[in-house]
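Participant: Pasted the sequence and its predicted model underneath.
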Amino acid sequence: MVGQFLFLLAAGVVAGLLATIAGLASLASYPALLLVGIPPVIANVSNTVALIFTGVGAISASLKELRGQWKRVIGYTILAVIGSLLGSSFLLVAPATTFEKVVPFFILVAGVMLLLSGRGTESGAQKRLQEDAQHPRRRRWIQIASFLGIIFVGGYLGYFGAAGGVVLLAILAVITREDFAHYNAVKNVMTFACNITAATLFIFKATIAWQAVLPLGLGLLVGGYCGPLIVRHVNVALLRVLISLASFGLAAVLFYQAYF
């Protein structure tokens, strides 16, 4: 029991770092829950509840980057929460086998999105946004598409807590003019709100492995707080590549388990 507690605590720290640095917390936390014998759907639900602790730590450490962004943050977060409520509701009614079979593809796509988001998209997006600002109709369509995208990703976060933050990072890289540290902070608030929304529903409607949530949550709190501090000083491009490669490996393992 003590060994399991320490294992999940360590996995939570790693997951918290991954959550705030790249939006890929469950690359560590979801497999850790599976390794201690928790069934996939219960592991996913429990993981979502534990991820709330990441948000507490991440937002506390991201206040510097969030300064002056709160109006935009609140707007984006409301859209994401709407999606999260829809996604988490769908998870409760969908068959468990369906969830197990689609998870590997979610993680694969998330890894690709993270990898592509680091290939100069920020500067290119800024240039395009400046050009589109002179065309009201084009700007309006970009806003509509981005808002729909945020709702969809919110649904993704509600349905499957793993890797949804990666997709949010990719969207924010295109629709904002900030550097990585600033839109990563925005992502932290959005994922926190989505996790709270989904977790509230799960607490009343689903089975949660509380004995795993506590150590995992404590680790996520520590990792979530340290992540934004690390983002300010590390080579983000290298981190993206390494985490993307790890996500491909996880997708392959889960694909094999689901189909063979």
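Facilitator: Here it is on my side, so go on. As the structure is a computational prediction, the values presented were derived from the model and not from experiment.
Participant: From here on, just use CA atoms for contacts and neighbour counts.
Facilitator: Fine.
Participant: Can you give me the neighbour number for Gly87?
Facilitator: Residues within reach of Gly87, counting by other C-alpha atoms under 10 Å, total 23.
Participant: From Thr191, how far out is it?
Facilitator: Distance, Gly87 to Thr191, using C-alpha to C-alpha, to the nearest Å: 13 Å.
Participant: so Val14 sits right up against Val222, yeah?
Facilitator: No. Assessed by C-alpha atoms under 8 Å, Val14 is found out of contact with Val222, at 9.2 Å.
Participant: show me where the stretch 1-150 of the chain has helices.
Facilitator: Using DSSP state H, counting those that start in this stretch, the helices found in the stretch 1-150 of the chain span residues 2-22, 26-35, 40-61, 63-66, 70-93, 96-117, 121-132, 136-159.
Participant: And here is the other one:
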Amino acid sequence: MTTWEMLAVLAAGIGAGTINTIVGSGTLITFPVLLATGLPPVVANVSNTLGLVPGSISGAIGYRKELRGQRRRILRLGLTALLGGLVGAVLLLALPSSAFDTIVPVLIGLALILVVLQPKLSAALKRRRAQNGDPETGPHPDGGPALLAGLLLASAYGGYFGAAQGVLYLSLMGLLLNDSLQRINGVKNILGAVVNGVAAVFFLFVAEFDWTAVLLIAVGSALGGQIGAKVGRRLPPTVLRGVIVAVGIVAIIQLLLA
């Protein structure tokens, strides 16, 4: 990498760590930047997954107040996320590279749709909570089988690629858990750390990656995780969604033209 490319990857890591802590979809920033440096798609994806682990942990630490009293929920959902993330990591290496090149633009497109629809999903969540009355209680404090099944699939997707994984988590938990969005977001950061972590451990032994890219994203995402936890809630959601959509479109164009 040139000096300018290294700076771009570091900046992308900071942006990804920030956005991942707030809502998710940080991969839509780091992945196209890594592609622009000349890394092959699978190598870029593996390097990105490894580099985002510190960011996920940093974001979870930033939400430690919201995580209090959720140990049982975190353990149950975390085990599900771990299994799903491992399945996704295995699929990434088991499927041929040509399959990844074909699937990723579709995944990014679906992720962008989720990002755009997030306000409507949030509105539906508010209506559901208003109908239920008390948002802090419910018949399924851990979401029940429906949430476990949904998180398993979302975590498999996260281990495979990960763009908008956080949006999937927030949508699923927001609709199936009767709890505040801030507490749910704290759990989302834990689940992201679990999925990225298990995939990273798997990739360390069996996959090809770029250490320079990994280290730059790791440093950037760790800084971004703290930024997202401290000041991210003050940023206009519309601006964040606009940035994510713009970068995602660039990623799709890059992949289709490669």
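Facilitator: Sure, I can see it. In this text, all values refer to a predicted model and were calculated from it rather than measured experimentally.
Participant: what's the overlap in contacts for Gly87 and Thr191 of structure 1?
Facilitator: 154, 157 (C-alpha atoms under 8 Å, 6 or more residues apart in numbering).
Participant: how about the helices of the stretch 151-260 of structure 1, start to end?
Facilitator: Using DSSP H, counting those that start in this stretch, helices in the stretch 151-260 of structure 1 cover 164-175, 180-205, 210-231, 236-259.
Participant: related to what we said a few turns ago, switch the helices of the stretch 1-150 of structure 1 over to JSON lines; also include distance to Pro228 of structure 1.
Facilitator: Below are those laid out as JSON lines (distance: least, C-alpha to C-alpha, whole Å):
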{"stretch": "helix 2-22", "distance to Pro228 of structure 1": "6"}
{"stretch": "helix 26-35", "distance to Pro228 of structure 1": "17"}
{"stretch": "helix 40-61", "distance to Pro228 of structure 1": "6"}
{"stretch": "helix 63-66", "distance to Pro228 of structure 1": "9"}
{"stretch": "helix 70-93", "distance to Pro228 of structure 1": "17"}
{"stretch": "helix 96-117", "distance to Pro228 of structure 1": "17"}
{"stretch": "helix 121-132", "distance to Pro228 of structure 1": "19"}
{"stretch": "helix 136-159", "distance to Pro228 of structure 1": "20"}
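Participant: looking at those helices, which is closest to Asn195 of structure 1?
Facilitator: helix 40-61 (5.8 Å; C-alpha to C-alpha).
Participant: dump the residue contacts of Asn195 of structure 1.
Facilitator: Counting by C-alpha under 8 Å, 6+ apart, Asn195 of structure 1 makes contact with 48-49, 51-52, 84, 157-158, 161.
Participant: ok, 7 Å please
Facilitator: 48-49, 51-52, 158 (C-alpha atoms under 7 Å, 6 or more residues apart in numbering).
Participant: I'd like these as TSV, with distance to Gly23 of structure 1 appended.
Facilitator: Converted to TSV, the contacts of Asn195 of structure 1 look like this (distance: C-alpha to C-alpha, whole Å):
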residue	distance to Gly23 of structure 1
Thr48	13
Val49	16
Leu51	11
Ile52	13
Gly158	14
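Participant: ok, so of those residues, who is nearest Val231 of structure 1?
Facilitator: When these are compared against Val231 of structure 1 (criterion: C-alpha to C-alpha), the nearest one is Leu51, at 19.0 Å.
Participant: Please determine how far the closest one is located from Thr20 of structure 1.
Facilitator: From Leu51 of structure 1 to Thr20 of structure 1 the distance is 11 Å (C-alpha to C-alpha).
Participant: now swap in Leu220 of structure 1 and tell me
Facilitator: Between Leu220 of structure 1 and Thr20 of structure 1 the distance is 10 Å, computed by C-alpha to C-alpha.
Participant: ok, now Gly68 of structure 1?
Facilitator: 20 Å.
Participant: cool, and Ser26 of structure 1?
Facilitator: Using C-alpha to C-alpha, Ser26 of structure 1 is found at 12 Å from Thr20 of structure 1.
Participant: Kindly report the same for Thr121 of structure 1.
Facilitator: 20 Å.
Participant: Would you mind telling me which of these two has more residues around it?
Facilitator: Shown here are Thr121 of structure 1 and Thr20; by other C-alpha under 10 Å, Thr20 has more neighbours (34 against 14).
Participant: pretty sure that one is touching Ser60, no?
Facilitator: No. Between Thr20 of structure 1 and Ser60 there is no contact under C-alpha atoms under 7 Å: 11.5 Å.
Participant: Spatially, what comes nearest to Leu176 of structure 2 if we skip its sequence neighbours?
Facilitator: Nearest residue to Leu176 of structure 2 in three dimensions, chain neighbours excluded: Gly143, at 5.2 Å (C-alpha to C-alpha, 6 or more residues apart in numbering).
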